[in-house]
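S.K.: Build me a model from this:
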Amino acid sequence: MSTSHSDSASRPVAIVTGGSRNIGRAIALALGAAGMAVVIVARSDRDAAEQVVHELEALGTQATSVLADVAREASADLIVAHALERFGRLDVLVNNAAIRRERPVEAMSLAEWREITGICLDGAFLLCRAAIPHLATVPAGAIINIGGLTAYTGAPNRAHVVAAKAGLDGLTKALAVELAPRGITVNLVSPGRIGTDRSHASAEKNPAHHARNQTLVGREGTAEEVAAMVAYLAGPQARFLTGQTVHVNGGAFLP
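M.R.: Predicted coordinates for the structure are as follows:
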């Protein structure tokens, strides 16, 4: 979609990593419905990313997509530069990109460990570092990290995922303290059992921890329910919330 800076200068702009599928797609659509222009970041599936762009445009908002591996240091600057080039500003960063494979820890290679932590945790750090100077120039800059239930409950065969998601919780608190003087809020949304398409290679079809983490409400959550919380934290009503972990899990975990 062709957009000039003057056309979009007054519209808040959000970057959503892992924005082409499942929770990321729902977040992008929720932010678009709230009136934001959205940059969809996907690692390799251009068609899926462009489909979300078309869905956002159908909502009457502006959108663009960029392919990038968030675990690579150069990608963060590329993603932020793309957002600024297309829309002229940056207001919200949603670090959602993740891989949730399962592997017994004694069989896990260092490369497998680093692949997961690189995307989930290193990628969030790199994007935050690149985005902060620009988030600090807008009236309501916000960073929202997407965590996970097993960071708090543990899970078999997920040492890399659990460690990375727990690290995101720590990163959220550290940045909330550091960035508050610059007017940037930093929060984490931790989804529980969410009904998503698990046919992609980045996720297990039947995660072992699901049998242990039953919800009180008797059902899985939806991607849209997670997205609604992200949209709230990205909006003007949440400016008194920072450094918080918000659990969207149907009562599967009671902190």
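
S.K.: CA atoms for contacts and neighbours, from now on please.
M.R.: Will do.

S.K.: Not counting its own residues, what contacts whichever helix or strand residue 130 is part of?
M.R.: In the assignment (DSSP states H and E), residue 130 maps to helix 123-135. Residues from elsewhere that reach helix 123-135 (Cα atoms under 8 Å, 6 or more residues apart in numbering): 70-73, 76-77, 80, 89-93, 95, 97, 141-143, 145, 168, 171, 184.

S.K.: need the next SSE after it, C-terminal direction.
M.R.: strand 142-146.

S.K.: can you give me the strands in the chain?
M.R.: With DSSP state E as the criterion, the chain has strands at 13-17, 37-42, 63-67, 92-95, 142-146, 185-191, 245-248.

S.K.: Before we compare anything, build this one as well:
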Amino acid sequence: MKLSGQIALVTGGSRGIGAAICRRLAAEGASVAVNYRSSEGEAKEVVRSIEEAGGTALAVRGDVSDHTEAAAVVRRVTEELGDLHMLVNNAGVAKDALIYNMAPDDWLDVMRINFGGVFNCTQAVLPHFMAKGEGVIVNVSSVMGERGWVGESNYAASKGAVNAFTRCCAMESARFGIRVNAVLPGFSPTELVAGLTEGATGKGIRRQIPQRRFGTVEEIADVVCFLAGPESRYMTGSLVTVDGGAMTALGLGRPN
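M.R.: Got it, this is the predicted structure:
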């Protein structure tokens, strides 16, 4: 297994894409810390499924949008599992609204969690990675960070920040043997985007995707695992789109 002996921290790992990433990394031999903020039962279920498959996992509570808590999460992982080798920044929220109707907290909370969590956890792991002279960071962003969509201005802005941060962090970290890349999923049916992938809205969006289907969380996890593994050793600062070709089309930026 290509990640045997490696230790990974996955933020927002209790459900959706995060849970799929945890299981995928564990299947390749990594010991996985499943971070969660409030979904303790779901996080423990991910841990249980990994352990039943013969892997090693640990559920770690912590709000990564808080700088102190993010540092405490990293500290606990290193104390209980050992020195980290990879960080997957996946924690995120959505509070969709038109700009005209958007409350101040609707954009501030999204930015604080989606981008703040990436910054806080990255800063917390860098001393460990720099001391070892190696490390991998994979940020789970979104195609929304590179395109526009009605009602997604706060979410898109937060992911655009993640994309820019990924490039800058890759430049600063390369001399320490640290690689930093991002995965940009398109539409993948999860609780976070249920309103966009179900019913008539979902059918309208699927028509705008060249492959005419939504991606699965497992397909996103496969790409994260690739970027975390040795096959991508000459990749850093890359934004890897996983969207069924959606970004190749002009599209309307809304269901039609």
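
S.K.: Could you report the TM-score between the two superposed chains?
M.R.: TM-score of the superposed chains, computed with TM-score structural alignment, normalised by the length of the first structure, equals 0.90; 242 aligned residues with a Cα RMSD of 1.8 Å.

S.K.: hmm, back to that, and for the helix holding residue 130 of the first structure, what span of the second structure is it aligned with?
M.R.: Under TM-score structural alignment, the alignment places helix 123-135 of the first structure onto residues 117-129 of the second structure.

S.K.: for stretch 165-177 of the first structure, same thing?
M.R.: Against the second structure, the aligned range for stretch 165-177 of the first structure is residues 159-171 (TM-score structural alignment).

S.K.: repeat for stretch 228-247 of the first structure
M.R.: Going by TM-score structural alignment: stretch 228-247 of the first structure matches residues 222-241.

S.K.: How many residues are close by residue 245 of the second structure?
M.R.: Counted by other Cα atoms under 10 Å, the residues lying close to residue 245 of the second structure total 14.

S.K.: ok, now residue 216 of the first structure?
M.R.: 12.

S.K.: got the contact list for the counterpart of it in the second structure?
M.R.: Taking TM-score structural alignment, residue 216 of the first structure has residue 210 as its aligned residue in the second structure. With contact set as Cα under 8 Å, 6+ apart, residue 210 of the second structure has these partners: 244-246, 249.

S.K.: and with 10 Å instead?
M.R.: By Cα atoms under 10 Å, 6 or more residues apart in numbering, the contact set of residue 210 of the second structure is 243-249.

S.K.: same deal with residue 143 of the first structure?
M.R.: By Cα under 10 Å, 6+ apart, the residues touching residue 143 of the first structure are 14-15, 91-95, 124, 127-128, 131-132, 135, 172, 175-176, 184-188, 230, 233-234, 242.

S.K.: Is there a quick PyMOL command that grabs whichever of the contacts of residue 210 of the second structure are buried?
M.R.: The following PyMOL line selects those of the contacts of residue 210 of the second structure that are buried, judged by 16 or more other Cα atoms under 10 Å:
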select buried, resi 243+244+246+247
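
S.K.: In a markdown table: the contacts of residue 210 of the second structure, plus distance to residue 100 of the second structure.
M.R.: As requested, the contacts of residue 210 of the second structure are exported to a markdown table (distance: Cα to Cα, whole Å):
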| residue | distance to residue 100 of the second structure |
| --- | --- |
| 243 | 29 |
| 244 | 31 |
| 245 | 31 |
| 246 | 27 |
| 247 | 26 |
| 248 | 29 |
| 249 | 27 |
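
S.K.: Show only the entries of the contacts of residue 210 of the second structure found in helices.
M.R.: Assigned to helices by DSSP state H, none of the contacts of residue 210 of the second structure qualify.
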